[in-house]
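J.: Return atomic coordinates for the entry below.
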Amino acid sequence: LAAPPDFHPAHAHPLGIVTDDTAQTLLIAHIIMRGETLTPENVAAALVKWNDEKSLQTHYIGPSTRRALVQLKEGVSPRETGKSGTTNGAAMRVAAIGIVNAGNFDRLLNDVIAASAPTHNTRNAIQGGAAVACAIAEAMSPNSTVETVIAAAQRGAIRGREHGAWSWCTPLEKRIELAVKFACEGYDLDDSLQKIYDYVGTGLDPAESVAAAFGVVAAARGNATTAIQAGVNIGGDTDTVASIAGAICGALHGIESLDQNLVREVEQVNGFNLEAVARELVRPHPKWIDSSGGSLDGFLNPLTAAGLSALEFTLNPDEEWEEMIALAEQCVRLGYRCHFHSPYKDPFNAEGFASNRHDEIKQLYAPVFTLIEHWASEANLFPAVVIHGAHGKTSQTQLAADTWHFLGWALTKTTRAQLMLENLPPKAGYNRVGETHEQVLEIVRGLNHPRLNVCWDLGHDVLQGYTQLPSEDFLKAVRHVHIHDINDAGEDHFPLVYGNVPWQKNLRALKRANFSGAVTMEINGHRASRLDHLQQRLADSFTMMRKVVMDTV
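T.: Below you'll find the predicted structure:
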């Protein structure tokens, strides 16, 4: 971090101190973390408390918020105090809303309106809040890209503008389009930022600073550290531009795209524990368990009655490994079979295994293989590990080599694990090994190992555009199945509530091919946890799956 010049408004503050953007983002996050539904009343109360601690005289309170806080202290209803707030204060504070509402647009929009109401209850402000929250919700999707995030923001702006007190406003989705255009036309990052500053602007109006933030996201190609540094240096309402762009890129690419030295410095200067906040926002299962009486078996028992017999755990980096394994071992003690699923995002992506990432990838996978060897010898359990072909910007030939070398190593590292190579969904701009049935089958047949088989993800087939069943040879190689639904916006990994994946037809085809293996309902916890009556929806899904599995062909 570099100190600002003496003429800068923030020159007297410690390096790394945050502004109202971050403070209000955390304020909303903490309301959600307490399990409260966002309302104008509890958001207003939190804002007043924060203001009392920080003082109205600070430079870091925007004009709409400052005016509304005075009225709130005078006893005006928080549903009225924001009806003249047209600036970007709604957009700057909604990151947590996007995280916890991934896949549930209606609830996302309701939360944005509630969070905006006390200070920014106008159509201009709410279009900004909805755009940012929708972008972050999309960024939480495993298949998201910069392009899909920007498209989600534009859809959110259109819907957000339908709410709040009437105010003049430029259609934000059009300004986002303009900002992204200038970002892409720049010959380097600095040129892109200058064009955004000159032609879009970075003032308090959402049509300037919020649109500019999306231009920064595009110019940074989704890298969080690059986006934050670009945002704080672009000029104008820099903290808001950087806060929004950083939140979107962080959701898109995770902690790996952040400079950890800067994160630690900001935490130390401000007394934050940002990791704890992030973990709480993205970890839904304690809330599921709490809703079922506070015990794991209390949550699982109704699902078991509906047909659940095994659980599949997503592998996590080293710092989360012990927590995940403790939960898995508890499930084993309760009598459930357990399997594991490797994420196809970094750092578990096998790209580079045949070259520069060989040792790094080995270290990531070694703990799960060691655990499986232990379970096999002590409890006679033989879990499956679902893995994916390498993907990235390198050539298809190199990625194929990475995949073959990785699978060869994995089959020698463990003598008990059943490895399942899963078909991948498409991702624009990337090469992927395993996007087609033929690619997956070629690798499995080429290695010709009794512990290497196919995991068929039925939802990925829909995203890939398949309408016909795979070949008989492919079906006979399947030993593991992932079932999940896709909502009407194209977001996947939901319980079976939308009817957009033809899983019944696929399961029946597998039965005709004498399938023997695990059928897993794979859901995205961030999305599923926001569905109403989640446990009942899960139980209903298992009941439907069991009926098809048990029916004769």
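
J.: CA atoms for contacts and neighbours, from now on please.
T.: OK.

J.: Helices of the stretch 101-250 of the chain, start to end?
T.: 105-116, 123-139, 146-160, 172-185, 189-199, 206-219, 224-233, 238-253 (DSSP state H, counting those that start in this stretch).

J.: what's the first one packed up against?
T.: Under the contact definition 3 or more Cα pairs under 8 Å, 6 or more residues apart in numbering; DSSP states H and E, helix 105-116 sits against helix 40-54, helix 89-92, helix 95-100, helix 123-139.

J.: which residues sit against it?
T.: 28, 37-40, 43, 82, 89-90, 94, 97-98, 101-102, 121, 125-126, 129-130, 133-134, 160, 163-164, 530 (Cα atoms under 8 Å, 6 or more residues apart in numbering).

J.: ok, now with 7 Å
T.: By Cα atoms under 7 Å, 6 or more residues apart in numbering, the surrounding residues in contact with helix 105-116 are 38-40, 43, 90, 94, 97-98, 101, 126, 129-130.

J.: Going through the residues you listed, which ones are buried?
T.: 38-40, 43, 90, 94, 97-98, 101, 126, 129-130 (16 or more other Cα atoms under 10 Å).

J.: How much space separates Asn104 from Arg527?
T.: 7 Å (Cα to Cα, to the nearest Å).

J.: Looking at those two, which is more packed in?
T.: Shown here are Asn104 and Arg527; by other Cα atoms under 10 Å, Arg527 has more neighbours (24 against 21).

J.: quick one more, to check against the first:
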Amino acid sequence: FRTDKREVLDAFASGLLPFRPYTDDTAMTKCLAASLIEKKGFHAGDLAQRFTTEYFEQPKRGYGSNVVDVFRALKRSNFEDPFGPAKDQFQGTGSYGNGGAMRVAPVALFWHKNMAEMVSVAEKQARITHTHRNGYNGSILQCLAVRYALMSDSKAPFDKVAFLKLLLEHMDAIESKDVKPTSDPAVDKPFTTSLQNMQHVLCDVPRDLSAEEIAALFGNDVSAHKSVPTAIYAFLRSHEPLPFFQAENPFVRAIVLSISVGGDTDTIATMVGSISGAFHGIEGIPTSLQRHCEDLDLVLKLADDMYELVGAH
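T.: Reported below is the predicted structural model:
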């Protein structure tokens, strides 16, 4: 599923926001949130079954063919090993797609007070479908970004430098653990490299990037290492007005900027929406946008249920 970026940007500009059904991003995020709430924590078997059931009940949500192969294998094996089918993909190297990252936001909310457990579950939930280091490390980075956005004071001036420094410290340590060094830092530590590039263009020598430059520097495809950084960049850049689109609301700016980059627009916008939403809260999301979200009432109930559960611990 790819949203035509010109169509969406024109819709924003005219105020005619077209209703769109959610894609696999939201479908799997709902599964993860529901599983965490019902099981009061991470349960790989339950989550694998929810993902698979959701797909077979509503397969036309834009799922990639590789993750569908995982669901079929899980179903055939009766979920005997929730992590097994994903390990077998791509001659045993696993997928480095952004599927683990696109759905991870509930983990950041559930364990926002327990960093170690949050990072552990961010990796484990990703490994059900994505076992390449870039796949699960992308999930970790996205989870960290949502968590730090949630814990930031949205009423105070936003400190991009401090936010990026926190992410850089974590990802440098994480990517250093399981790497076989080459001569190319972009291969060894792709997320760390992207965050360093982000620091340079946003903080050290600030300059605006065109949509094409953003795509070239941070990516816009289905791989985690070429989409998660793009979402983070869009969130950070959205705190100031955009040169090509007039909007007072920073959440709207983040979504519009992410879509303008093109490529895997639904997933990149989902990820930046999770980060920006965690920072600004529901009051920062225009009701005109909320009204066009499929299953809004169910999502709000999941959020309320998770808040009650996490608040009790």
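
J.: circling back: now, which of the buried ones among the contacts of helix 105-116 of the first structure sits nearest Leu458 of the first structure?
T.: When those are compared for distance to Leu458 of the first structure (Cα to Cα), Asn101 wins out at 24.0 Å.

J.: What lines up with that closest one in the second structure?
T.: Aligning on TM-score structural alignment places Asn101 of the first structure opposite Trp111 in the second structure.

J.: Check Met420 of the first structure too.
T.: For Met420 of the first structure, no residue is aligned by TM-score structural alignment.

J.: quick one: secondary structure of Met420 of the first structure?
T.: Assigned with DSSP: H, G, I helix; E, B strand; the rest coil, Met420 of the first structure falls in the strand class.

J.: Now do the contacts for it.
T.: Here Met420 of the first structure is in contact with 384-387, 452-455, 480 (Cα under 7 Å, 6+ apart).

J.: Show me these that map onto helices.
T.: For the contacts of Met420 of the first structure, not one is inside helices, with DSSP state H as the criterion.

J.: hang on, the earlier thing: pick the most deeply packed of the helices and strands packed on helix 105-116 of the first structure.
T.: helix 123-139 (a mean of 33; mean count of other Cα atoms under 10 Å).

J.: quick one: that helix to the second structure mean distance?
T.: Compared with the second structure after fitting, helix 123-139 of the first structure deviates on average by 1.1 Å (mean Cα distance after the TM-score superposition for the first structure).

J.: Quick one: the residues in the second structure that that helix pairs up with.
T.: Under TM-score structural alignment, helix 123-139 of the first structure corresponds to residues 133-149 of the second structure.

J.: neighbours of Ala312 of the second structure, just the number please.
T.: The tally of other residues near Ala312 of the second structure (other Cα under 10 Å) stands at 7.

J.: if I look at it, how far off is Glu54 of the second structure?
T.: 29 Å.

J.: before we move on, the earlier item: now render the contacts of helix 105-116 of the first structure as a markdown table, adding distance to Asp191 of the first structure.
T.: Below are those laid out as a markdown table (distance: Cα to Cα, whole Å):
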| residue | distance to Asp191 of the first structure |
| --- | --- |
| Leu38 | 40 |
| Thr39 | 42 |
| Pro40 | 41 |
| Val43 | 39 |
| Ala90 | 29 |
| Val94 | 29 |
| Ile97 | 33 |
| Gly98 | 30 |
| Asn101 | 35 |
| Ile126 | 30 |
| Gly129 | 28 |
| Ala130 | 29 |
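
J.: Just give me the closest of those residues to Asn223 of the first structure.
T.: For those, the minimum distance to Asn223 of the first structure (Cα to Cα) is 18.4 Å, reached by Gly98.

J.: can I assume that closest one is in contact with Glu138?
T.: No. The criterion here is Cα atoms under 7 Å, and Gly98 of the first structure misses it with Glu138 at 8.1 Å.

J.: before we move on, back to that, same list, the helices and strands packed on helix 105-116 of the first structure, but as CSV with distance to Ala509 of the first structure please.
T.: Formatted as CSV, these follow (distance: least, Cα to Cα, whole Å):
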stretch, distance to Ala509 of the first structure
helix 40-54, 52
helix 89-92, 48
helix 95-100, 36
helix 123-139, 33
